[in-house]
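**Student:** What would the 3D arrangement of this be:
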Amino acid sequence: MTPPPPLGVFDSGVGGLSVLAELRRALPGQDLLYLADTAHVPYGARPDDEIRALTERAVAALHAQGAGAVVVACNTASAFSLTHLRERFDMPIIGLVPAVKPAVQATRSGVVGVLATPGTLRGTLLADVIREWAEPAGVQVLRAVSTELVPLVEAGKADHVETRAVLREVLTPLAQAGADQLVLGCTHYPFLAASLRAEFGDTFALLDSGAAVARHTRRVLDAAGLLAPDTTAGTVRYFVTGDPARAAPVFAALLAETMHNGEEPHRAPAPRIERLHT
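**Tutor:** As a prediction, the model looks like this:
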């Protein structure tokens, strides 16, 4: 029997590794191709048309590498590109939706926060889920935005005094307003958990959509006949559009964090990363 094609996973940078970890848990037999557009990260402040164009080029590159489906593991790219991609490519395209629904269901204060990039806040997906879930429940959604956090994670500073200062500035108003749930509206942001805990303790429950999108991806692949059996372990290939050597230490640290709950990530070996032009 011919094995199913690999699943492509795309993000503007290293943040999608948080989604990749959930996909590996949900799809242990699936071969995966991870592409980080490190030559153009961050996407959040870019014009809408440029975000769509960069995302299309990345998905086309993964398709050329043999991907039979692609997870757009980037909230900003998902906010602007999903409809366009589904019209352009004859394969399943799976995107991210901010985890507003579980935040609304879990809140006791009636106030939830969303930490996102400017691009995600401009897009329609966030507004749609707020309208569908928060407004009928009478839950107030407060938005916080930063252009600094993604570059800090990309620079290997997810748990750093500089990062904590940014989080303190942008999230203190949400804490003071009584938010008890914080939706992490960017795949880079789960890697900020240690900094968030250092600054805010248990003020916020942290929610992201990685596990949910992994479960959804399994259902989509199964329905399309693209799901690999779980009997053998799948492989992962890593690609970047920028400098592989520069990306390798950050990849190693964040991959170790997803596998070992943050214990001594600096001891993880650097993964083999290939350069891919899009």
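**Student:** CA atoms for contacts and neighbours, from now on please.
**Tutor:** OK.
**Student:** how about the strands in the protein?
**Tutor:** Here the chain has its strands, by DSSP state E, at 7-11, 32-36, 69-72, 93-94, 111-116, 140-145, 181-185, 205-207, 236-240, 273-275.
**Student:** I'd like to know which elements the last one is packed against.
**Tutor:** When you say that, I think you mean strand 273-275. On a contact count with 3 or more Cα pairs under 8 Å, 6 or more residues apart in numbering; DSSP states H and E, strand 273-275 meets strand 236-240, helix 244-260.
**Student:** Show me the contact partners of it.
**Tutor:** With contact meaning Cα atoms under 8 Å, 6 or more residues apart in numbering, strand 273-275 is reached by 237-245, 248.
**Student:** Spatially central residue for this structure, please.
**Tutor:** residue 187 (2.5 Å; Cα atoms, centre = their mean).
**Student:** Which residue comes closest to that residue once chain neighbours are left out?
**Tutor:** Counting by Cα to Cα, 6 or more residues apart in numbering, residue 15 is the residue found nearest to residue 187 once chain neighbours are left out, at 4.6 Å.
**Student:** and the one you found, how many residues sit next to it?
**Tutor:** Residue 15: 24 surrounding residues under other Cα atoms under 10 Å.
**Student:** re the thing from before, CSV please, covering the helices and strands packed on strand 273-275 and showing distance to residue 139.
**Tutor:** Formatted as CSV, the helices and strands packed on strand 273-275 follow (distance: least, Cα to Cα, whole Å):
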stretch, distance to residue 139
strand 236-240, 40
helix 244-260, 31
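**Student:** Using CSV, lay out those together with distance to residue 86 and mean neighbour count.
**Tutor:** Putting the helices and strands packed on strand 273-275 into CSV (distance: least, Cα to Cα, whole Å; neighbours: other Cα atoms under 10 Å) gives the following:
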stretch, distance to residue 86, mean neighbour count
strand 236-240, 23, 20
helix 244-260, 29, 19
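**Student:** Second chain to compare with the first, below:
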Amino acid sequence: MSKHPIGIFDSGIGGTSIFKEIRALLPNEEIIYLADSKNAPYGNKSEENIIQLSIKNTELLLKKNCKIIVVACNTATTNAIDYLRKNYKIPFIGIEPAIKPASLLSASKAIGILATKGTLSSALFHKTSDLYAKNVTVVERIGEGLVPLIEAGKQNSDEIKKLLIGYIEPMLKANIDYLVLGCTHYPYLIPQLKEILPSHVKIIDSGLAVAKQTEAVLKANDLLNKEKTNGFVQFYTNSDVDILKTFVEDSFEVNYLDF
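**Tutor:** This next block holds a predicted model:
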């Protein structure tokens, strides 16, 4: 199984930010990526619907012989990963907003979290927040409208910048010094965010931590690919192939798949 691919799924192209970290750390691993853009965003769906979509994506990756699955979506992780781990035998890697490091590192004792409704309202998010952010002011904002614009390739638009200013303003009034990105789509907004945020406010996302955890779990299960050559990468989307192509290297194969 060590030569089998790593599976990654997300509610669209956002998880490519996670893919890039995994690829950089584990270049010899073969990877299959599912972009469920047809059903994006997951953040405004019910928990039951998110679980059903996660099952659909998992089943497809299992048919493609994946040895581990990275749920590269904060909303799917916080709502569905417990179900997936209980019902499938392979390892799952999830993604949560980086509340812990932001809370521990904050000098102003105030942090901002920009995430989807599905993430912010989940039991797992509240459990993590209660555990690590008891002594910190947490300013939460739902990034309404951001994911559809990124999915349309408009991450650098004036429309996105206007939305971001509205979401960030209350955080700055609360004197945050860390902004946690709680959606894998949002790292693509970092250039825009840096124009809005004062220089002392640091941005945290979970990409590198997820890549390191993926490597650790592969090692623990003796699933690391020992080949020395770069592994193949395949992307599948059930929406616009051309938009997904703009988020990945030209050398990677991008295919349309009705799933």
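**Student:** Residue 4 of structure 1 is nearest to which of the helices and strands packed on strand 273-275 of structure 1?
**Tutor:** strand 236-240 (14.3 Å; Cα to Cα).
**Student:** which residues in structure 2 does that closest one match up with?
**Tutor:** The aligned range for strand 236-240 of structure 1 in structure 2 is 233-237, by TM-score structural alignment.
**Student:** how far apart are that stretch and its match in structure 1?
**Tutor:** Once fitted to structure 1, stretch 233-237 of structure 2 is off its aligned match by 0.6 Å on average (mean Cα distance after the TM-score superposition for structure 1).
**Student:** ok, back up a step: residue contacts, the residue nearest to residue 187 of structure 1?
**Tutor:** Applying Cα under 8 Å, 6+ apart, the residues contacting residue 15 of structure 1 are 74, 153-154, 186-189, 191.
**Student:** just residue 3 of structure 1 next, same as before
**Tutor:** residue 228.
**Student:** I figured residue 30 of structure 2 hits residue 1, correct?
**Tutor:** No. Residue 30 of structure 2 lies out of contact with residue 1 (Cα atoms under 8 Å); the separation is 11.6 Å.
**Student:** The two: who's more crowded?
**Tutor:** Neighbours per residue, other Cα under 10 Å: of residue 30 of structure 2 and residue 1, the larger number sits with residue 30, 20 against 12.
**Student:** So what does that one match up with in structure 1?
**Tutor:** The alignment partner of residue 30 of structure 2 in structure 1, by TM-score structural alignment, is residue 31.
**Student:** Also residue 248 of structure 2?
**Tutor:** Counting by TM-score structural alignment, residue 248 of structure 2 corresponds to residue 255 in structure 1.
**Student:** okay but its match is in contact with residue 17, surely?
**Tutor:** Yes. Contact criterion Cα under 8 Å: residue 255 of structure 1 and residue 17 qualify, at 6.9 Å.
**Student:** quick one on the thing from earlier: the counterpart of the residue nearest to the centre of structure 1 in structure 2 and residue 13 of structure 2, how far apart?
**Tutor:** Correspondence of residue 187 of structure 1 to structure 2, assessed by TM-score structural alignment: residue 184. From residue 184 of structure 2 across to residue 13 of structure 2, the span is 9 Å (Cα to Cα, to the nearest Å).
**Student:** before we move on, what about residue 163 of structure 2?
**Tutor:** From residue 163 of structure 2 across to residue 13 of structure 2, the span is 20 Å (Cα to Cα).
**Student:** which of these two has more neighbours?
**Tutor:** Using other Cα under 10 Å as the criterion, residue 163 of structure 2 and residue 13 rank with residue 13 on top: 32 against 14.
**Student:** List the contacts of the equivalent of the more buried one over in structure 1.
**Tutor:** Aligned counterpart of residue 13 of structure 2 in structure 1: residue 14 (TM-score structural alignment). Applying Cα under 8 Å, 6+ apart to residue 14 of structure 1 gives the contacts 36, 38, 153-154, 188, 250-251.
**Student:** and if we set it to 10 Å?
**Tutor:** By Cα atoms under 10 Å, 6 or more residues apart in numbering, the contact list for residue 14 of structure 1 reads 34-38, 41, 73-74, 150, 153-156, 187-188, 191, 240, 247, 250-251, 254-255.
**Student:** Wait, residue 180 of structure 2 touches residue 99, no?
**Tutor:** Yes. Contact criterion Cα atoms under 10 Å: residue 180 of structure 2 and residue 99 qualify, at 6.9 Å.
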